[in-house]
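Student: My questions concern the predicted model and sequence given below.
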Amino acid sequence: MQGWRQRGSIWQLRPSWPKGLVEFIGGTYLAATPQVSYKRLLENLCEADLAIHAWTYIPGLDHQGQARDAWMAFRQSRRQLEDRSGTLLSPLRLGHSLGCKLHLLAPDGGRGDHGLVALSFNNFQADQSIPLLKEIAPRLGIKTEFSPGPQETLRLIARSYVQERNLVVSFGRDELDQSDDLLQALRQRARDSTEFLRLPGDHLTPASAGLRRNLLGAWADDPKRVSIINRLTQIICQWAS
């Protein structure tokens, strides 16, 4: 496995001979440094011979625009990888929290991927995700919301997202998870084979092991969380095959 390299807005981690590709978008603020925040999960996947392309971004209000930016960056990086390694299977898209929403809003509606694994889908209003907005916006006499907002996002998924193959994953103690809303939108479509999985853990389970290991060393790993991430790795690998 090669070390992490950044090419534009994509952090890349590649095995010597990749047999597949995972395109990853993380959650709010964690996604600024995916190579650190999601270290264990992404490196586990790379050890299973999956190339990792992780988009780095700072969340904004224009989620549709950010979804387009991510999709274009992934396309460019995928072409570069295939120029070097040969044609691969269509990529598996993997998202955590807000990252799920951005994948679901991709301009191709999921046509260009092998499926989506959505971890801890989150679709809050702007003033719930950014508490300061709730105080500042009324004082400035403005209304501020994500574009698209929560309800429009669900309508777009039901109407325009065409990928049938999805795995929605939630964690038992996750108070931020809105996977039920996502499942309802996906299952409104005429053709759908979405599956649902609930694992132990909380909203930060996909990320926290990597953060603690980077900051405190291997001794700080929580064996329970490591076990969950190892199980999650196996599940994602099966979906990527």
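Tutor: Received, thanks.

Student: From now on I want contacts and neighbour counts done on CA atoms only, so please keep to that.
Tutor: Fine.

Student: quick one: buried residues of stretch 137-154?
Tutor: Burial within stretch 137-154, assessed by neighbour count using 16 or more other Cα atoms under 10 Å, is assigned to 144, 146-150, 153-154.

Student: what comes into contact with the helix or strand hosting Glu82?
Tutor: For Glu82, the element it lies in under DSSP states H and E is helix 63-85. Defining contact as Cα atoms under 8 Å, 6 or more residues apart in numbering, one finds that helix 63-85 is touched by 9-10, 17-18, 23, 53, 55, 60, 88, 102-103, 105-107, 146-148.

Student: ok, and here's another one to check against it:
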Amino acid sequence: MDIAYDDFGAGEPLLLVHGHPFNRSMWHPQRDFPGWRVITPDLRGYGDSPVVPGMTLLSDFANDLAELLDKLGIERVVLAGLSMGGQIVMEFSRLYPERVRGLVLADTSAQGETEEGKRVRNETADRILSEGMVAQAEVLISKMVAPDAEPAVVEHVLEMMRTTRPEGAAAALRGRAERPDYVELLGELAVPALVVVGSVDEFTPLPDAELMHDRLKDSKLVVIDGAGHLPNLERPTEFNAALGEFLESVLSNH
């Protein structure tokens, strides 16, 4: 699939994978890391990329990213993903371990979907198709960011959610309802990793981050104080400091 993307800077490749229901503008504060070529795609069904109705599995997203890297002539990459993006990063690591140089897992979870989770995701997909994304955005915003988030950040998050096309969002929700458990996989990965979580994240709280940190062989856990589910937007200075330190360590160790 020919997905939309931005390509910033030059140097070692860093691929940033957005969450649901967002787009590549989510990574605006992370576009400039000296010495790194920062690539931010719109996943299928989101932003400027084509919409494929029905069900989009995490493996579909991962294969799209591999195809994009092939197109760009990139063999190995540091992969960073937030929320659903983190699960896509884990699926990419399962399918293409030889292409992963380092992992950043932000505000995400490795556990497989529960039966209750499957029901809720499929019901939400149905509701999005019937009611649209504007209503869904109003429901989600209070859980997406901390109560004291900057108004401009809140508006950016709302705009991304409101403009996501219902067919794409619903297809991704149905696919995530079928997601496997990645906990065992994390224990098999031999690359350096950074696990980041907002201290007041309601969707993927600290215990989810601690589980991933414990399973990974070579990882650092960073908790962003006062941030909700989107610390890269809510606390970009702290998030970028953690990411920058990790990227430096990847360069120095490889």
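Tutor: Everything's here; your move. Every value quoted in this text rests on a predicted model; they were computed, and no experiment measured them.

Student: what's the TM-score for these two chains?
Tutor: Aligned and superposed, the two chains score 0.64 in TM-score terms (TM-score structural alignment, normalised by the length of the first structure); 192 aligned residues with a Cα RMSD of 3.4 Å.

Student: Between the buried residues of stretch 137-154 of the first structure, which sits nearest His203 of the first structure?
Tutor: Using Cα to Cα, Pro150 is the member of these that lies nearest His203 of the first structure, at 18.8 Å.

Student: For the spatially closest residue to that closest one that is not a sequence neighbour, which residues are in contact?
Tutor: Spatial nearest neighbour of Pro150 of the first structure, chain neighbours left out: Asn123 (5.6 Å); criterion: Cα to Cα, 6 or more residues apart in numbering. Residues near Asn123 of the first structure by Cα under 8 Å, 6+ apart: 97-98, 101, 150, 178.

Student: Assumed Asn123 of the first structure was part of a strand.
Tutor: No. Using DSSP: H, G, I helix; E, B strand; the rest coil, the assignment for Asn123 of the first structure is coil, not a strand.

Student: Relative to Gly95 of the first structure, how far out is it?
Tutor: 13 Å (Cα to Cα, to the nearest Å).

Student: Can you pull the residues that touch both of the two?
Tutor: With Cα under 8 Å, 6+ apart, Asn123 of the first structure and Gly95 have common neighbours Lys101.

Student: Pull out the buried positions in the one helix or strand Ser130 of the second structure maps to.
Tutor: Using DSSP H and E, Ser130 of the second structure sits within helix 115-131. Buried residues in helix 115-131 of the second structure, defined by neighbour count with 16+ other Cα under 10 Å: 118, 121-122, 124-129.

Student: Now the two most distant members of the buried residues of stretch 137-154 of the first structure.
Tutor: Between all members of these, the farthest pair (by Cα to Cα) comes out as Thr144 and Leu154, at 18.8 Å.

Student: check contacts around His213 of the second structure.
Tutor: 195, 219-221.

Student: redo that, cut-off 6 Å
Tutor: With contact taken as Cα atoms under 6 Å, 6 or more residues apart in numbering, His213 of the second structure is in contact with Ser219.

Student: once aligned to the first structure, how far is the helix or strand harbouring it on average?
Tutor: Assessed by DSSP H and E, His213 of the second structure sits inside helix 206-215. On superposition with the first structure, the mean distance recorded for helix 206-215 of the second structure (mean Cα distance after the TM-score superposition for the first structure) is 5.0 Å.

Student: What residues sit buried inside stretch 183-200 of the second structure?
Tutor: 183, 186, 189, 191-200.

Student: Helices along the stretch 51-200 of the second structure, start to end?
Tutor: For the stretch 51-200 of the second structure, the helices defined by DSSP state H, counting those that start in this stretch occupy 58-72, 84-95, 115-131, 133-144, 151-163, 166-176, 183-188.

Student: and of the ones you listed, who's closest to Arg24 of the second structure?
Tutor: Among these, helix 151-163 comes nearest to Arg24 of the second structure, with 9.3 Å by Cα to Cα.

Student: for that closest one, the distance to its chain's centre please.
Tutor: In this view, helix 151-163 of the second structure has its centroid 17 Å away from the chain centroid, taken as Cα atoms, centre = their mean, to the nearest Å.
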